[in-house]
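Colleague: Model the structure of this input:
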Amino acid sequence: MIIVRPIKTSDLKALYQIAIDSGHGFTSLPVNEQLLQQRISLAEESFSKEVSQAGKEGYLFVMEDTETGDVVGTSGIEAAVGLDDAFYHYHLGKVVHSSRELNIYNTVETLSLCNDYTGASEICTLFLSNSHRKNNNGRFLSRFRFLFIAEHKERFSDTIIAEMRGVSDNEGRSPFWNWLEEHFFSMDFPTADYLTGIGKKEFIAELMPKYPIYVNLLSKEAQDVIDKVHPQTVPALRLLEAEGFARRGYVDIFDAGPTVESNVNNIRSVNQSKRCQVIIDEVQSTDNYIICNSKVEDFRATQAPLSLRDTANQVVISQAVADALMVSAGDWVRIISN
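Modeller: Take a look at the predicted model:
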């Protein structure tokens, strides 16, 4: 059975391999064992603490194949970004240059450095091994987070964001960063990406242009990738758009990939998920659902067929699913159709 659970210290080796496999542009998982251990320690602390409002917590989950015990993917939520380190974006805006006397009117797009998403919750760190990119596992690994958020809203902000990976080539070269590198940074994209991933962000404030950048002054290659996603990221973007996420003109400062956002109550899997009481019995239905328990430190989620008794707010699940979720008859679970 495939389950999702909180990460633990014994998952370090698997997480390190995921960091290698994820490649360039995956800033949140640097290939650095010490930093990955720190990430795991923060997650263990976050899952175990009592929380009444969003703070510096970082929730990191892993997908496990219980038949083999292998960790095959990871997925995370940051409760409130930018509280310790500045959280930068470019905001796309417009400047109008006009002359009534000459009858000239030009609208020019600009990129302005900002920290507008400080305090927002971020869904992040989504990666699934090639061997398990089947049976809706990718959708499950993304969407279960919204059930966790719905069950524990006090732990998160009203605004939920996701940074989409921008355009780069197989060597990690970003056309957008190439222009910035030439004029401001003298540092290649993988290096800048890595420094950000390990928390060394001072160089951004020190070297990034302080004034709005006129987009039409960028190279044609850089202009073409602004607000565009990496081809491998298109399915993830489509899934989030179906959940109610939308672009608001914010792009990543390194690869210019879009950031999408939604109010927590407008996310489909948050407002359409249901809390149901567990009945353990044989399941007659073949309808597949994402199911999670109502716990934090012992959180578990899986996808499985179930029988729904809407009028009584009850759900029938098999004994195997109940065991995987660590629930008993009478406990509460949250479900959404997958």
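
Colleague: can we go C-alpha only for contacts and neighbour counts from here?
Modeller: Will do.

Colleague: Now name the helix or strand holding the most centrally placed residue in the chain.
Modeller: Closest residue to the average C-alpha location of the chain: residue 124 at 2.3 Å, with C-alpha atoms, centre = their mean. Per DSSP states H and E: residue 124 is located in strand 121-128.

Colleague: orientation of the helix or strand following that strand relative to strand 121-128 in degrees?
Modeller: Downstream of strand 121-128, the next assigned helix or strand under DSSP H and E is helix 137-151. Relative orientation of helix 137-151 versus strand 121-128 (axes from the mean of the first three to the mean of the last three C-alpha atoms, to 10 degrees): 150 degrees.

Colleague: was I right about residue 175 contacting residue 181?
Modeller: No. Using C-alpha atoms under 8 Å, residue 175 is not in contact with residue 181, being 9.9 Å away.

Colleague: more crowded one of the two?
Modeller: residue 175 (25 against 18; other C-alpha atoms under 10 Å).

Colleague: give the contact list for the residue nearest to the more buried one when sequence neighbours are not counted.
Modeller: Computed as C-alpha to C-alpha, 6 or more residues apart in numbering, the closest residue to residue 175 that is not its neighbour in sequence is residue 222, at 5.0 Å. Counting by C-alpha atoms under 8 Å, 6 or more residues apart in numbering, residue 222 touches 175, 176, 177, 178, 179.

Colleague: need the helices for the stretch 151-300 of the chain, in chain order.
Modeller: 175-180, 189-197, 202-207, 220-225, 234-243, 268-271 (DSSP state H, counting those that start in this stretch).

Colleague: Next, the structure of the following sequence, for comparison with the previous one:
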Amino acid sequence: MTFVVRAAHDGDLPHLYEMAKLTGGGFTNLPADRTALTAKLARSHAAFARDDNDLADEQFVLMLENVVSGDVRGTCQLITHVGQKHPFYSYRIGTLTQHSRELDRTFRAEMLSLTTDLEGASEVGGLFLHPGERAGGRGLLLARSRYLFIRRHRARFADRVLAELRGVIDEAGGSPFWDGLAGRFFGMNFQQADEFNAINGHQFIADLMPKHPIYTAMLSDTARAAIGLPHPSGRAAMRMLENEGFAFENYIDIFDGGPTMTARTDQVRTIRDARDATVDAVGDGPGGVEALVATGRLAAFRCAYGRVADHDGTVTIDPECARALGIAAGDAISWIGRL
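Modeller: Here you go, the predicted model:
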């Protein structure tokens, strides 16, 4: 309970940059580029500063901080409305079935079709936890804090939400999917494309890639095997998304072939099942349960683990959580039991 998720501010640039250098590449929401990260923080600052309920093209950056030491050990992001500045492209995996009467055979060919089906959805992403902190439920705290943020600002988010998972990257830092498909159309290797993509976005790929469907049988075995698979480090994140109600519906990233998970926003488990309540007391009351607790709006948003005793609309919260969140009796919270 010594960790709290809070809104990012300009002073977090060094923390974001240090974490970006640890991602190992292919993590486009957290590029190891100070200029790009500065722009990301500026965009987040503007989003936190706008206090109305209109849906717009915005990005919120949250940080995981140790309230005792002040160390920042993780980050995550929310994008409210993808595909507004540039089209939001994905590949959709489909099947074409054809039958030959002369051969008495039916052929089923898997195809990748370029699509903007997910345009207009909200996105949760950019989740990175320092390697030394991947224990004690801190990854879940970061991930689920995004859903409590959405619940507390529901009008600022779309009715559909997606999450893009990083695809397979080999030991040499290359992408089998990139090498087998997109790399054949560009004069750069995956590492070069990864750096350009992280700073400038992947619109350049969509601009130059062929728009007609691509038969996966024409790809190399390694490229085909990577389609829709998450990076090994993202398997736990995929399970967390599935536990929240996200599903893989045959959409993949056009850059590295990683899976795109989708859900109806109001059916995401944490958003749907969380409760809103007023704090009636701070103390170690009987009947408390371990919970994820959020309070505040926009830049004042904070989220932490705590112990909550429910009294039919009012709650008692343990003192450590109350201190971490800066709340007292009479304040409003959203909470849900800890998994």
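
Colleague: TM-score them against each other, please.
Modeller: TM-score for the superposed chains, counting by TM-score structural alignment, normalised by the length of the first structure: 0.95, backed by 336 aligned residues with a C-alpha RMSD of 1.5 Å.

Colleague: Can you go through the contacts of residue 222 of the first structure and name the buried ones?
Modeller: The neighbour-count test (16 or more other C-alpha atoms under 10 Å) marks 175, 176, 177, 178, 179 as buried among the contacts of residue 222 of the first structure.

Colleague: returning to that earlier point: now the strand holding residue 124 of the first structure and helix 234-243, what's the angle there?
Modeller: 140 degrees.

Colleague: how close does strand 121-128 of the first structure sit to the second structure?
Modeller: Overlaying the second structure shows strand 121-128 of the first structure at a mean distance of 0.4 Å from the equivalent residues (mean C-alpha distance after the TM-score superposition for the first structure).

Colleague: quick one: that strand to chain centroid distance?
Modeller: 3 Å (C-alpha atoms, centre = their mean, to the nearest Å).

Colleague: which strands and helices sit next to it?
Modeller: Here strand 121-128 of the first structure touches strand 70-78, helix 137-151, strand 159-163, going by 3 or more C-alpha pairs under 8 Å, 6 or more residues apart in numbering; DSSP states H and E.

Colleague: run the last query once more with 10 Å
Modeller: For strand 121-128 of the first structure, the helices and strands in contact under the criterion 3 or more C-alpha pairs under 10 Å, 6 or more residues apart in numbering; DSSP states H and E are helix 12-22, strand 58-65, strand 70-78, helix 137-151, strand 159-163, strand 258-263.

Colleague: Just tell me the aligned range of that strand in the second structure.
Modeller: The aligned range for strand 121-128 of the first structure in the second structure is 122-129, by TM-score structural alignment.

Colleague: Secondary structure class of the residue located most distally from the centre of the first structure, three-state.
Modeller: Going by C-alpha atoms, centre = their mean, the residue of the first structure most distant from its centre is residue 101, 50.3 Å out. Classification of residue 101 of the first structure by DSSP: H, G, I helix; E, B strand; the rest coil places it in coil.

Colleague: Quick one: map it onto the second structure.
Modeller: Checking TM-score structural alignment: residue 101 of the first structure goes with residue 102.

Colleague: Next one: its match relative to residue 174 of the second structure, how far apart?
Modeller: Distance of residue 102 of the second structure to residue 174 of the second structure, computed by C-alpha to C-alpha, to the nearest Å: 44 Å.

Colleague: Just the buried residues of stretch 279-292 of the first structure, please?
Modeller: Under 16+ other C-alpha under 10 Å, the buried positions of stretch 279-292 of the first structure are 279, 280, 283, 289, 290, 291, 292.

Colleague: could these go into TSV alongside distance to residue 2 of the first structure?
Modeller: Listed next are those as TSV, based on distance: C-alpha to C-alpha, whole Å:
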residue	distance to residue 2 of the first structure
279	21
280	19
283	18
289	13
290	11
291	12
292	12
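
Colleague: Out of the residues you listed, which is nearest to residue 163 of the first structure?
Modeller: Taking C-alpha to C-alpha as the measure, residue 163 of the first structure lies nearest residue 290 of these, at 23.8 Å.
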